[in-house]
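Peer 1: I would like the atomic coordinates for the input below:
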Amino acid sequence: MGVIELLAQVIPPALFFSAPLIFTALGGVFSERSGVVNIGLEGLMVMGAFVGIVFNLTFADALGPWTPWVSILVAMVVSAIFSVIHAVAAVSFRADQVVSGVAINFLALGLGIFLTKQFYGKGQTDMVTQPFYTTDVWLLSDIPVLGPIFFEGIYVISYISIILALVCWYIMYKTPFGLRLRAVGEHPMAADTNGISVTKMRYVAVIISGAFGGLGGSVFALTIALNFSHATIVGQGFMALAAVIFGKWHPLGAMGAALFFGFAQSLSVIGAGIPLLADVPQVFLLIAPYVLTILALAGFIGRSEAPRANGEPYIKGSR
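Peer 2: I've put the predicted structure just below:
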């Protein structure tokens, strides 16, 4: 197998698996940059997956090919609203943010399974008929060498996730909103003294993380799982959280880490077709994403510095 053929076999699936992680990790970056730890990314993905699948099944006949696109928008809105629970607990009531995030995970999964049984009479939904499909990018797929590698048989949503990461970087580091957000996460008292509402900024950041988490969960469900059950989102939110830490709480760093984890996930699918991995037992390829996640965190968490006020409730007038 030549290098070009190998890259053409490896890169599209890596992008395919990375997109949900990129979306969710970007949400985690916004939340934690504001000073709110969001362990609930897994639950937000679950809620997004549930809403995306149910909406898709309900309106597939009416919306046709537009169904998956509208589904992810609805999932973003619902997950953003759902994330307000975490914002109220962590920001207004100053509850332990880790405990609140874990509660979000359990609540989302329990609610999703309960409603699925109520709507469909069983523990999982039907398979969607209007998922996202792979496509060739017009003109770009005809580029010699690069075209077959990057622009043939890909999901457009994969490139949207990369573009969105660049947009988030610009917002966070080149706009007044981003400066306020980072100030609240680094030194909330100083931000408050300068007229920035710490509570408002943290609420906005958590709601943004909810929207991105819902986007990531719905994209995963409509590209990979194609239905919803208790096992649709298994560890994806925690991998996204790992990408936030591995990426040093930076939008582009989180994107890079998500691409790395996405590549590790793709190995379980394409490993048999790669000469170097053809003889590796399938079980090792299946656990590779999680092992690499642990190794990445073990190697980098000591050198990664979180925002100074991350996880610390802000009480007006306190230092």
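
Peer 1: use CA for all of it now, contacts and neighbours both
Peer 2: Will do.

Peer 1: check which helix or strand covers G110.
Peer 2: For G110, the element it lies in under DSSP states H and E is helix 97-120.

Peer 1: helices or strands up against that helix?
Peer 2: helix 41-63, helix 84-87 (3 or more CA pairs under 8 Å, 6 or more residues apart in numbering; DSSP states H and E).

Peer 1: Now the longest one: buried residues?
Peer 2: For helix 41-63, the neighbour count (16 or more other CA atoms under 10 Å) marks 41-57, 59-60 as buried.

Peer 1: what packs against the helix or strand following that helix?
Peer 2: Following helix 41-63 in sequence order, the next helix or strand is helix 67-82 (DSSP H and E). For helix 67-82, the packing partners by 3+ CA pairs under 8 Å, 6+ apart come out as helix 41-63, helix 198-220.

Peer 1: So what touches helix 67-82?
Peer 2: Helix 67-82 has contacts (CA atoms under 8 Å, 6 or more residues apart in numbering) with 44-45, 47-49, 51-53, 55-56, 59-60, 130-132, 207-215, 218-219, 222.

Peer 1: Let's see this one next, to set against the first:
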Amino acid sequence: MNTLFFLIQQTMFFTIPLLVVALGGMFSERSGVINIALEGIMIMGGFCSILFISFMQDTMAGQPLLLLAILIAMISGAVFSLLHAYASINMKADQTISGTALNLMAPAVSIFAARMIQPSGVQQIQFTNTFRIAKVPVLGDIPILGDMFFQNVYLTTYIGVAILIIAAILLYKTKFGLRLRACGEHPQAADSVGVNVYRMRYAGVMISGALGGLGGLIFVVTTSTNFNATVAGYGFLALAVLIFGQWNPWRIALAALFFGFMKTISATYSSIPWLVQLQVSGYVYKMIPYIATLVVLVFSSRNSQAPKAAGVPYDQGAR
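Peer 2: Alright, predicted model coming up:
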């Protein structure tokens, strides 16, 4: 039973950042802008927020510090994503190339800035993790469920679930969501009824950036005690989650749970007795998430339901 609790808790640690970042990618692509810059956005959001935590941890700690770091991660991710938005929307650049440029820029900027800012001149940013919640009052005492979901958890887990619910409501139950989806399916039709396509696409990319930056912070805080200008390919894995989830919030949640479990097996196999007994090379376990990604994409891409106008620059003068 202890192994089961351990697996569930670890799966949530890996699932939530995937879920948040994939939902961010969904908003961007639903507006018509492909955002493969999620990896770079995660790095930038993680860098700014972890740097803030590193500087402030002597005067603050716990959940107040984490909440401020979340705000900084979302702002920095949104601002960084504006580069992609401007290139893709205003300049009508190839969105794949624009996103790749941001992915290359983010780790370089993070390493350079970290070495310039930190007195020691090193690129790693160390921080003390004071954010784990040992037990949620009342809920942590519930038999079985309390052990699984309300003990040894992070506030970011509940924030991720809240973002999922808000995203589903926003996308399917509001005027904003209807207009966003229209801009990703048929922007000319949306424009003809007075929807500002450029503004909606900017909104989609900035929401994507904010959630991507938040995902970068969540990934670092729940899996490490230092930031080294990398998120271990999580941005690209989130793209696989987005495609497997068919740009639907609830399907994305299931896909994130699946890939989160695969990542858990990859990262914690040495702590699972029955896996250790198999005496399989650790390299095999480390390959599991990426092999699963390839297999899933082969089957899910056949019935892709991607927004029809995703990746297509919109020219307001063309009809």
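
Peer 1: Can you give the structural similarity as a TM-score?
Peer 2: Put the two chains on top of each other and the TM-score (TM-score structural alignment, normalised by the length of the first structure) is 0.94; 315 aligned residues with a CA RMSD of 1.5 Å.

Peer 1: aligned partner of A75 of the first structure in the second structure?
Peer 2: Using TM-score structural alignment, the equivalent of A75 of the first structure in the second structure is A73.

Peer 1: can you count the residues close to that match?
Peer 2: Residues lying near A73 of the second structure (other CA atoms under 10 Å) number 33.

Peer 1: Next: S301 of the second structure.
Peer 2: The burial count for S301 of the second structure: 13, using other CA under 10 Å.

Peer 1: cool, the one 5 residues further on as well?
Peer 2: Counted with other CA under 10 Å, the neighbours of A306 of the second structure add up to 19.

Peer 1: part of a strand, is it?
Peer 2: No. Remark: A306 of the second structure does not belong to a strand; assigned using DSSP: H, G, I helix; E, B strand; the rest coil, it is coil.

Peer 1: and stretch 113-124 of the first structure, how far from the chain's centre?
Peer 2: Relative to its chain's centre, stretch 113-124 of the first structure lies at 25 Å (CA atoms, centre = their mean, to the nearest Å).

Peer 1: likewise stretch 155-170 of the second structure?
Peer 2: From the chain centre to the centre of stretch 155-170 of the second structure is a distance of 12 Å (CA atoms, centre = their mean).

Peer 1: mean deviation of that stretch from the first structure?
Peer 2: Compared with the first structure after fitting, stretch 155-170 of the second structure deviates on average by 1.2 Å (mean CA distance after the TM-score superposition for the first structure).

Peer 1: Residues touching that stretch, excluding its own?
Peer 2: With contact meaning CA under 8 Å, 6+ apart, stretch 155-170 of the second structure is reached by 12-13, 16-17, 19-20, 23, 63, 131-133, 176-177, 218, 249-250, 253.

Peer 1: With stretch 292-303 of the first structure instead?
Peer 2: Here stretch 292-303 of the first structure makes contact (CA under 8 Å, 6+ apart) with M239, A242, I245, F246, F261, A264.

Peer 1: Quick one, which of the contacts of stretch 155-170 of the second structure are buried?
Peer 2: Listed as buried from the contacts of stretch 155-170 of the second structure are 12-13, 16-17, 19-20, 23, 63, 131-132, 177, 218, 249-250, 253; burial here means 16+ other CA under 10 Å.

Peer 1: Tell me the one of those residues nearest M1 of the second structure?
Peer 2: M12 (16.9 Å; CA to CA).

Peer 1: which one is the aligned partner of that closest one in the first structure nearest to, not counting chain neighbours?
Peer 2: Taking TM-score structural alignment, the alignment pairs M12 of the second structure with L15 from the first structure. Closest residue in space to L15 of the first structure, ignoring its immediate chain neighbours: S158 at 5.8 Å, by CA to CA, 6 or more residues apart in numbering.

Peer 1: R180 of the first structure versus that neighbour, what's the distance?
Peer 2: According to CA to CA, to the nearest Å, S158 of the first structure and R180 of the first structure sit 30 Å apart.

Peer 1: quick one on the thing from earlier: inside helices: which ones of the contacts of stretch 292-303 of the first structure?
Peer 2: Among those, DSSP state H puts M239, A242, I245, F246, F261, A264 in helices.

Peer 1: What is the most widely separated pair among these?
Peer 2: Longest distance between any two of those is 17.3 Å, between I245 and A264; criterion CA to CA.

Peer 1: Residue in the second structure paired with G101 of the first structure?
Peer 2: Matched to the second structure by TM-score structural alignment, G101 of the first structure sits across from G99.

Peer 1: quick one: M255 of the first structure and R180 of the first structure, what's the gap?
Peer 2: Taken as CA to CA, the span from M255 of the first structure to R180 of the first structure is 22 Å.

Peer 1: how far away is D126 of the first structure from P176 of the first structure?
Peer 2: Counting by CA to CA, the gap from D126 of the first structure to P176 of the first structure is 45 Å.

Peer 1: which of the two has more neighbours?
Peer 2: Higher neighbour count among D126 of the first structure and P176: D126, with 15 against 11, using other CA under 10 Å.

Peer 1: Let me know whether the more buried one touches N227 as I believe.
Peer 2: Yes. D126 of the first structure is within contact range of N227, at 6.1 Å (criterion: CA atoms under 8 Å).

Peer 1: shared neighbours of those two, which are they?
Peer 2: Listed as contacting both D126 of the first structure and N227 by CA under 8 Å, 6+ apart is no residue at all.

Peer 1: V36 of the first structure: what's its closest spatial neighbour, skipping adjacent residues?
Peer 2: With CA to CA, 6+ apart as the criterion, V36 of the first structure has its nearest non-adjacent residue at 5.3 Å, and that residue is G311.
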